[in-house]
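Chemist: Here you go, sequence then predicted model.
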Amino acid sequence: MFSQKKHNGLMLDIARRYYSVDVIKQYIDTLADSGGGFLHLHFSDHENYGLESRILNQKAESAEISDGRYRNPQTGKLFLSDSQLREIAQYAHAKNIELIPELGSPNHMDGIFTLLTHRHGAEYVQSLKSKMADDEIDITNPQSAAFVESLMEEVIAKFPHSKRFHIGADEFGYSVENHHEFVAYVNRLSSFLAGKGLKTQMWNDGLIKQNLDDLNRRIEVTYWSYDGDAQDRGERDKRRRIRASMPELIQAGFDVWNYNSYYLYFVPNSNLASSGDTDYAVRDVEKNWDLGIWDGDNRQNVLQAHKQKKVRGAALAIWGEHSLSLSDKTVFSHTQKLLQAVMHKAEKTSSD
């Protein structure tokens, strides 16, 4: 029986920590050699905006340059220059690896707000912010949405071979009552990207059962957690009551990717070299995870075979918030085998 080839890959957090061009190329090589198809670059978050940007006045010509690394003198943060990103994009294209840029909103905006404050002042930035959450953009303000679109357009030009654009849309404040405002915002960004010939991707945790019918079906969902991994049991239960599960998204006609935060999230820390965490993660993936396990380590709601076929693929996500004491080469050397294991297991279970 014909089986659709899965589109598996890596999400690399280049906002919270810096990776050199050479190390990013090593990840691309590993993906290409392991049957992977994409590198999802998470370059914007509260901590930093990891790319050169004219709009945000983060430019290579005004940066402090040392050992080929560009540092913003106002923020002290490192970023990839346009020339470096072109080199990465050309290399990925030659290896048949799609780059997927992620510019997240309405939350995870502080890196952008910081740069905008340096350029335009606090009053301008406040005019874009949500009245309810200081680290979120105002999704009901047409000027705020237009600003996000302008920044997206700048990013699109830097990724000439990409077919998809990830808009983030995770971990923001909403209620069931005002959720229609979020759906309208996401649909607007999706229409904007469609006009540029790009598919829209987003995280799953902003999608609730009540408003699924109003959401653009062409949006692709990267599913990381049913309940956002909340610590409080009551909060977890509440989220599971209102949020859409992976099976419900598939049933509603959405394309989904498995980014399971239990098996497929890895957060390197200063003890990486001696902890054995990576070896454990490799064994855990090889023994216990497959494409149908989407809700943490829960096996009670594993996807049935016919729905597993509708999962487009999977991705390992390497987050950077606890790895600043490590070199990027160290992170790569301790995550390469895990990436290979996820690629091989995802492909194997999709063809069984």
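Modeler: All right, it came through fine.
Chemist: For the rest of this, base every contact and every neighbour count on C-alpha atoms.
Modeler: Fine.
Chemist: which residues of the stretch 101-250 of the chain fall in strands?
Modeler: 164-168, 199-203, 220-223 (DSSP state E, counting those that start in this stretch).
Chemist: So for Tyr27, which of these sits nearest?
Modeler: Nearest to Tyr27 among the strands of the stretch 101-250 of the chain is strand 164-168; the distance by C-alpha to C-alpha comes to 19.2 Å.
Chemist: Which neighbouring elements make contact with that closest one?
Modeler: If contacts are counted by 3 or more C-alpha pairs under 8 Å, 6 or more residues apart in numbering; DSSP states H and E, strand 164-168 sits against strand 98-105, strand 199-203.
Chemist: ok so Ile65 is a strand residue?
Modeler: Yes - counting by DSSP: H, G, I helix; E, B strand; the rest coil, Ile65 is found in a strand.
Chemist: Report how many residues lie close to Gln251.
Modeler: Residues within reach of Gln251, counting by other C-alpha atoms under 10 Å, total 12.
Chemist: same thing with His334?
Modeler: The number of residues near His334, taken as other C-alpha under 10 Å, comes to 17.
Chemist: another structure for you, compare them:
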Amino acid sequence: MPTESHRTDLDDLRDAVRGFLQVHSPSAAVRTVMETPLGHDPSVWRALAGELGIVGIAVPEEFGGAGAGMRELAVVFEEAGAALLCAPLLATAGLAVPALLASGDRAAMADLLPGIVAGSTIATVILNDALTPWDPHTVTLAARRSGDGYRVAGSVATVLDGHSADVLLVAARTDAGISLFAVAGDAPGLDRSPLAGLDRTRRTARLRFDDVPARLIGADGAAAPWLAHSYDLALVALAAEQVGAAQRCLDMAVDYAKNRIQFGRPIGSFQAIKHRCADMLVAVEGARSAALHAAAVADRPEGKDLAVAASVAKLAASDAFWQAALDNMRTHGGIGFTWEHDAHLYVRRAKTTQLMFGSPDTHALRLAALIDDPRKDTA
């Protein structure tokens, strides 16, 4: 359990991140940035790294990071989710950093992590054809030896921040098995096509690899176990983001219920609105407990039970965020359904994150399999 001083550190971190995002990612900025071709503000991204150091918060100090853990990173993702931050934070800090650290490839870490920590390198991970649960059987890209390096071929339908990433960490199948490769964003033979998605605050792209040069990360054919581990860490980060966004939806609904006058009284005094807000609170607090527990499990040296904790967190946070986003819109009534109000932005984010890396039903089935046999490495 966190000590009292650790809780104070986490509170200080939360205050710093929240204050930064209030200045750099208010609603007006989100609406402006989400319409740009890049989908994020490079100056804000560099400030997140340079001023706050949160891009590399879970990176060891020897590679320029803060040497913190998932509990600290979860705080960052909560605040980013609340603000609907338009930035490649999940792709870089939630996916790429854990994959690199899990690989054990110190040469690759020394080469790539300092740039990520400094904010000069945006990275993402391609686990399979789309943003679906990790499963070695769904890896569609293939890699072959070519001289001293490798070449990657195939296509991927959906890649998180694939249009802007400077480095792509690509899971591909070789003769030895599942391996991970680093591909430069400007590598010859790589075609990147931005996609128009439901959530306009987060970007994805379709990628095609036409015999693209790649660098092997870790041992050839040995990537499947640590990619499974990094996938679970990404689930925890995403769940924390969902909890932060769900809390913001609850806050918006409660604030409106207190101030919207109808029939001479605040609508929050009506029983139906009271029950709706109470149900939102119960769902959000339950999801927060699950996400905090998963983050604590992730920080244990042995990492035992991480798969179970991560799926519980993702399931609970997905349901809570979706409920909170819809109920926030309903509480606001007609104005909540308009483009001018921010409620619909949270609904869009709630639906896409609900499906990303596995729907609640998918994770319920995964939990059933894991509980039946904890030794199973199921997606």
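Modeler: Received, thanks. These numbers were taken from a predicted model, which means no experiment stands behind them.
Chemist: And the TM-score between these chains?
Modeler: Superposed pair, TM-score by TM-score structural alignment, normalised by the length of structure 1: 0.28. Supporting alignment: 162 aligned residues with a C-alpha RMSD of 6.6 Å.
Chemist: could the helices and strands packed on strand 164-168 of structure 1 go into JSON lines alongside mean neighbour count?
Modeler: Converted to JSON lines, those look like this (neighbours: other C-alpha atoms under 10 Å):
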{"stretch": "strand 98-105", "mean neighbour count": "24"}
{"stretch": "strand 199-203", "mean neighbour count": "23"}
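Chemist: how about those strands in a markdown table, adding distance to Glu87 of structure 1?
Modeler: Shown next, in a markdown table, are these (distance: least, C-alpha to C-alpha, whole Å):
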| stretch | distance to Glu87 of structure 1 |
| --- | --- |
| strand 98-105 | 12 |
| strand 199-203 | 23 |
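Chemist: Could you say which one of those comes nearest to Glu248 of structure 1?
Modeler: strand 199-203 (14.9 Å).
Chemist: between the closest one and strand 164-168, how big is the angle?
Modeler: Orientation of strand 199-203 of structure 1 against strand 164-168 (axes from the mean of the first three to the mean of the last three C-alpha atoms, to 10 degrees) gives an angle of 30 degrees.
Chemist: Next, the angle from strand 199-203 of structure 1 to strand 98-105.
Modeler: Using the same axes, to 10 degrees: strand 199-203 of structure 1 against strand 98-105 is 60 degrees.
Chemist: Just the helices from the stretch 51-200 of structure 1, written as ranges.
Modeler: 82-94, 110-120, 122-128, 142-158, 179-195 (DSSP state H, counting those that start in this stretch).
Chemist: what packs against the fourth one?
Modeler: It refers to helix 142-158 of structure 1. Partner elements for helix 142-158 of structure 1 (3+ C-alpha pairs under 8 Å, 6+ apart): helix 82-94, helix 179-195.
Chemist: for stretch 279-299 of structure 2, which positions count as buried?
Modeler: 279-281, 283-288, 290-299 (16 or more other C-alpha atoms under 10 Å).
Chemist: Which residues does that stretch contact?
Modeler: 1, 69-71, 74, 233, 236, 239-240, 243, 246-247, 250, 303-306, 309-310, 312-314, 316-317, 319-321, 323-324, 327 (C-alpha atoms under 8 Å, 6 or more residues apart in numbering).
Chemist: Show the buried residues in those.
Modeler: Buried among the contacts of stretch 279-299 of structure 2 by 16+ other C-alpha under 10 Å: 69-71, 74, 233, 236, 239-240, 243, 246-247, 250, 306, 309-310, 312-314, 316-317, 319-321, 323-324, 327.
Chemist: circling back to that earlier point, can you redo the strands of the stretch 101-250 of structure 1 as a markdown table with distance to Arg283 of structure 1?
Modeler: Output for these, formatted as a markdown table (distance: least, C-alpha to C-alpha, whole Å):
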| stretch | distance to Arg283 of structure 1 |
| --- | --- |
| strand 164-168 | 30 |
| strand 199-203 | 27 |
| strand 220-223 | 22 |
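Chemist: So for Ala281 of structure 1, which of these sits nearest?
Modeler: Counting by C-alpha to C-alpha, and looking across all of the strands of the stretch 101-250 of structure 1, nearest comes strand 220-223 at 19.3 Å.
Chemist: for the closest one, packing partners?
Modeler: Contact analysis of strand 220-223 of structure 1 by 3+ C-alpha pairs under 8 Å, 6+ apart lists strand 199-203, strand 256-258 as its packing neighbours.
Chemist: Now do the first one against helix 179-195, angle only.
Modeler: Meaning strand 199-203 of structure 1. For strand 199-203 of structure 1 against helix 179-195, the angle by the same axes, to 10 degrees is 150 degrees.
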